[in-house]
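>>> What follows is a predicted structure for the sequence shown.
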Amino acid sequence: MLYSLIRPALFLLDPERAHGLAIAALKLLPLGKPAPDGGPLAIRVAGLSFPNPLGMAAGFDKNAEVPDALLGVGFGFAEVGSITPLPQAGNPKPRMFRLVEDRGVINRLGFNNEGADAALRRLTRRTGQSQGKPGIVGINIGANKDSADRIADYVAMTKVMAPLASYLAVNISSPNTPGLRALQDEAALTGLLDAVLAARGPSQVPVFLKVAPDLTPADIDAISRIAIDKGLAALIVSNTTISRPPLRSRYAGESGGLSGAPLRELAQQRLRDFRKASGGAIPLVGVGGIASAEDAWARIRAGASLVQIYSAMAFDGPDIARRIVGGLERLMKRDGFASIAEAVGSE
């Protein structure tokens, strides 16, 4: 109710400025307790025990400033980043656009972040307090735009972040860093994953791979096969899309990645495609256009073990996490499932 009152004022601001205020507000909130382990929505994925399957996607907390605040408002896990080895400003502004009529967002941010050292300081403080704070925090890693060797960037990030991460998410699917999506090609992807997996050292932290929705059937088959062969812990399906369904907003023609409600149908279909291509042999994380318990439940029934949101929080406020989690529990009981794991892929 409070967010519905302040949202009109927030929507008068540039989206990036409003996002900065959201991060600042989360820093000021009394720190809530993470969801307890072993609840009715608990699920085990990649050797990790998630108290519920709802996570905050990468992009919201780019600099690892508020992961514990996100856990405290009801998320079962938080993914910070994307973080690159060196700080970078990203693409020229304006670069983020609200599509209010479509409940969507277009961004061409370009991996803007404070770099590995700044995130490392924050995450080290987090894990160093009282034998580490509870909760699952994934770290999404990327490469600098002007890097001469992007695989070397991912290797460097893996070495630095692996000891601090519940899992690492290798992001090769942002449309806003020129040439990055080429790493989804079969030969390039094989070389990248070999290097990242070798760089983990003794931590053996689970490695997730985040893929784009704009893939051909041959791409989907190849990525699924490589992910299974390399023993990846999960695939995150999917990032923003460069495609454009019919849109009503005046910002519809802006370049960049489209997220939010207009991505829902495509992201749902890509999840089904990866479920079919992998035969259920690798866990999937469903992302894109999820804004309600019903959306999350449909993604789980289609094959997602975990789901993530981001854009919906801008439209509905931080209480969306508890609403979705509560709704998932009701839907699970309504449909006669004893656990989330039992419902995965059951459509």
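Cool, the structure landed.
>>> going forward, measure contacts and count neighbours with C-alpha atoms only.
Fine.
>>> for stretch 241-256, which positions count as buried?
241-242, 252, 255-256 (16 or more other C-alpha atoms under 10 Å).
>>> List just the nearest of those to Ala89.
The shortest approach to Ala89 among those belongs to Gly256, at 16.3 Å (C-alpha to C-alpha).
>>> Enumerate every residue touching the closest one.
By C-alpha atoms under 8 Å, 6 or more residues apart in numbering, the contact set of Gly256 is 106-108, 175-176, 242.
>>> mind listing the helices for this structure?
2-10, 15-28, 67-72, 116-128, 150-161, 186-199, 217-229, 264-278, 293-301, 311-316, 320-334, 340-343 (DSSP state H).
>>> Tell me which of those helices sits most buried.
Neighbour counts (mean count of other C-alpha atoms under 10 Å) averaged over each of these peak at helix 67-72, with a mean of 24.
>>> packing partners for that helix?
Applying 3 or more C-alpha pairs under 8 Å, 6 or more residues apart in numbering; DSSP states H and E, one finds that helix 67-72 makes contact with helix 15-28, strand 77-83.
>>> Distance to Gln204 added to the ones you listed, as a markdown table?
As requested, these are exported to a markdown table (distance: least, C-alpha to C-alpha, whole Å):
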| stretch | distance to Gln204 |
| --- | --- |
| helix 15-28 | 31 |
| strand 77-83 | 18 |
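>>> Inside strands: which ones of the contacts of Gly256?
106-107 (DSSP state E).
>>> Write a PyMOL command that selects only the buried members of the contacts of Gly256.
To isolate the buried subset of those in PyMOL, counting by 16+ other C-alpha under 10 Å, use the following:
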select buried, resi 106+107+108+175+176+242
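>>> quick one: which of the contacts of Gly256 is nearest Leu266?
For those, the nearest to Leu266 is Ile242 (11.4 Å; C-alpha to C-alpha).
>>> what about versus this one:
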Amino acid sequence: MNFHDLAARAMHLFDPEDAHGLAIKGLKAGLGPRNRINLPILATTVAGLELPNCIGLAAGFDKNAEVPDAMLAAGFGFVEAGTVTPLAQAGNPRPRLFRLTEDQAVINRMGFNNEGLEPFAARLSHRRRRGVVGANIGANKDAEDRVADYVAGLSHLWGLADYFTVNISSPNTPGLRALQTKAALEELLGRLAERRAALAPEGDVPVFLKVAPDLEEGEVEAIVETAVASGLDGIIVSNTTIARPDTLKSALASETGGLSGAPLTQKSTAVLGEFFQAAGGRIALLGAGGVSGGADAYAKIRAGAQAVQLYSALVYAGPGLVVRIAHDLAARLRADGFASVSEAVGAR
């Protein structure tokens, strides 16, 4: 275990949200790791994005786009900043972030706490644009027209982000997940498609949709068909879950919010497989939820993901995890006779 991983473990002496704030400050001060991952077998192209490796940082870690380049330097093949809303908002009352150490899991009910589009855009505009950085956009809690908030996010950050993720799957903004229903999703993606078409002459970029793992029968197919019809480039499967598996051991398991980490692995990968079957190669898929090792990443790729994202596992394993996953995943691909990660997509 290296210095940075030991430092991450030491952060468990602090309140989870305070520890996260300290981590961001350390990264801004240049104290983060520098990991060069030179594994051509992991290089891939997703919706036109050329990634040096297929392991990305999920949204939620860098809500305000303060340290995307530091996380790219740590070894991630791409970084997703946000969720950002048009106006700054404080989010839900603290405590709102909980470590379920016995379960290698996290529960959060942050509520899209962020500084808003203006500082987010300013930080992206000042970066040197080395490496792929996406913007995860959301709606303010008290917005009268939530679709308009997503359109505002797309418009304001156009030309500053390498891709966009439309986050309609956080369980911590009341009513947000209702946007996953067919009629609401058609309106949302339709209005985003109109705005994107108007912005595209400045250079088009991919737009993804991030969905929940808690879907009813038939919703996977409906989401895929609506996304394809709207010209979306990809779907990220999945966000946190509101379910509580019987296997949870932590006394904090009853806290409300979204559960992430190891208990989400199996469920999110199974739902990903359903999306892969429904999509039939018509739209890119990214796998998130419970990736804590090479085996998890490989399972998601074999289930249909072209790339994977992680966040919660860093709480327990530290930033060196991305390097360990990369080498383990590369070894698994070679052992099964794959020359590239793209060859293994959907191999299950």
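That came through fine. Bear in mind the structure is a predicted one, so any value in this text is a computation, not a measurement.
>>> quick revisit: next, format the helices of structure 1 as JSON lines and append distance to Leu168 of structure 1.
Shown next, in JSON lines, are the helices of structure 1 (distance: least, C-alpha to C-alpha, whole Å):
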{"stretch": "helix 2-10", "distance to Leu168 of structure 1": "32"}
{"stretch": "helix 15-28", "distance to Leu168 of structure 1": "22"}
{"stretch": "helix 67-72", "distance to Leu168 of structure 1": "15"}
{"stretch": "helix 116-128", "distance to Leu168 of structure 1": "13"}
{"stretch": "helix 150-161", "distance to Leu168 of structure 1": "8"}
{"stretch": "helix 186-199", "distance to Leu168 of structure 1": "10"}
{"stretch": "helix 217-229", "distance to Leu168 of structure 1": "14"}
{"stretch": "helix 264-278", "distance to Leu168 of structure 1": "20"}
{"stretch": "helix 293-301", "distance to Leu168 of structure 1": "22"}
{"stretch": "helix 311-316", "distance to Leu168 of structure 1": "22"}
{"stretch": "helix 320-334", "distance to Leu168 of structure 1": "22"}
{"stretch": "helix 340-343", "distance to Leu168 of structure 1": "22"}
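>>> For Asp37 of structure 1, which of the ones you listed is the nearest?
The nearest among the helices of structure 1, by C-alpha to C-alpha, is helix 67-72 at 12.4 Å.
>>> mind checking which of the helices of structure 1 is nearest Val237 of structure 1?
The closest of the helices of structure 1 to Val237 of structure 1 is helix 264-278. By C-alpha to C-alpha, the value is 6.0 Å.
>>> which residues touch whatever helix or strand Ala198 of structure 2 lives in?
Mapping Ala198 of structure 2 onto the secondary structure by DSSP states H and E places it in helix 182-199. Residues from elsewhere that reach helix 182-199 of structure 2 (C-alpha under 8 Å, 6+ apart): 147, 150-151, 154-155, 158, 178-179, 204, 219, 222-223, 226-227, 230-232.
>>> Centre-most residue in structure 2?
For structure 2, the residue nearest the mean C-alpha position is Ala58 (3.0 Å; C-alpha atoms, centre = their mean).
>>> Okay, that one and Leu248 of structure 2: tell me how far apart.
According to C-alpha to C-alpha, to the nearest Å, Ala58 of structure 2 stands 23 Å off from Leu248 of structure 2.
>>> and if you look at Gly32 of structure 2?
Taken as C-alpha to C-alpha, the span from Gly32 of structure 2 to Leu248 of structure 2 is 32 Å.
>>> And for Ala161 of structure 2?
Distance of Ala161 of structure 2 to Leu248 of structure 2, computed by C-alpha to C-alpha: 38 Å.
>>> so which two of the buried residues of stretch 241-256 of structure 1 are the farthest from each other?
Between any two of the buried residues of stretch 241-256 of structure 1 (C-alpha to C-alpha), the greatest distance is 12.9 Å, for Thr241 and Ala252.
>>> Run through the residues that contact Ala252 of structure 1.
Applying C-alpha under 8 Å, 6+ apart, the residues contacting Ala252 of structure 1 are Leu99.
>>> Would you check that Phe338 of structure 2 makes contact with Ala344?
Yes: shown here, Phe338 of structure 2 and Ala344 form a contact pair, counting by C-alpha atoms under 8 Å, at 6.5 Å.
>>> residues near the nearest residue to Gln308 of structure 1 once chain neighbours are set aside, how many?
Nearest residue to Gln308 of structure 1 in three dimensions, chain neighbours excluded: Gly55, at 4.5 Å (C-alpha to C-alpha, 6 or more residues apart in numbering). Using other C-alpha atoms under 10 Å, Gly55 of structure 1 has 27 other residues around it.
>>> wait, Gly55 of structure 1 sits on Gly76?
Yes: using C-alpha under 8 Å, Gly55 of structure 1 makes contact with Gly76 at a distance of 5.5 Å.
>>> and the closest residue to Glu79 of structure 1 other than its chain neighbours, how far is that from Phe111 of structure 1?
Nearest residue to Glu79 of structure 1, sequence neighbours excluded (C-alpha to C-alpha, 6+ apart): Gly138, at 4.4 Å. Distance, Gly138 of structure 1 to Phe111 of structure 1, using C-alpha to C-alpha: 17 Å.
>>> ok, now Pro8 of structure 1?
28 Å.
>>> picking that back up, of all the helices of structure 1, which lies closest to Pro85 of structure 1?
Closest approach to Pro85 of structure 1 among the helices of structure 1 (C-alpha to C-alpha): helix 116-128, 4.9 Å.
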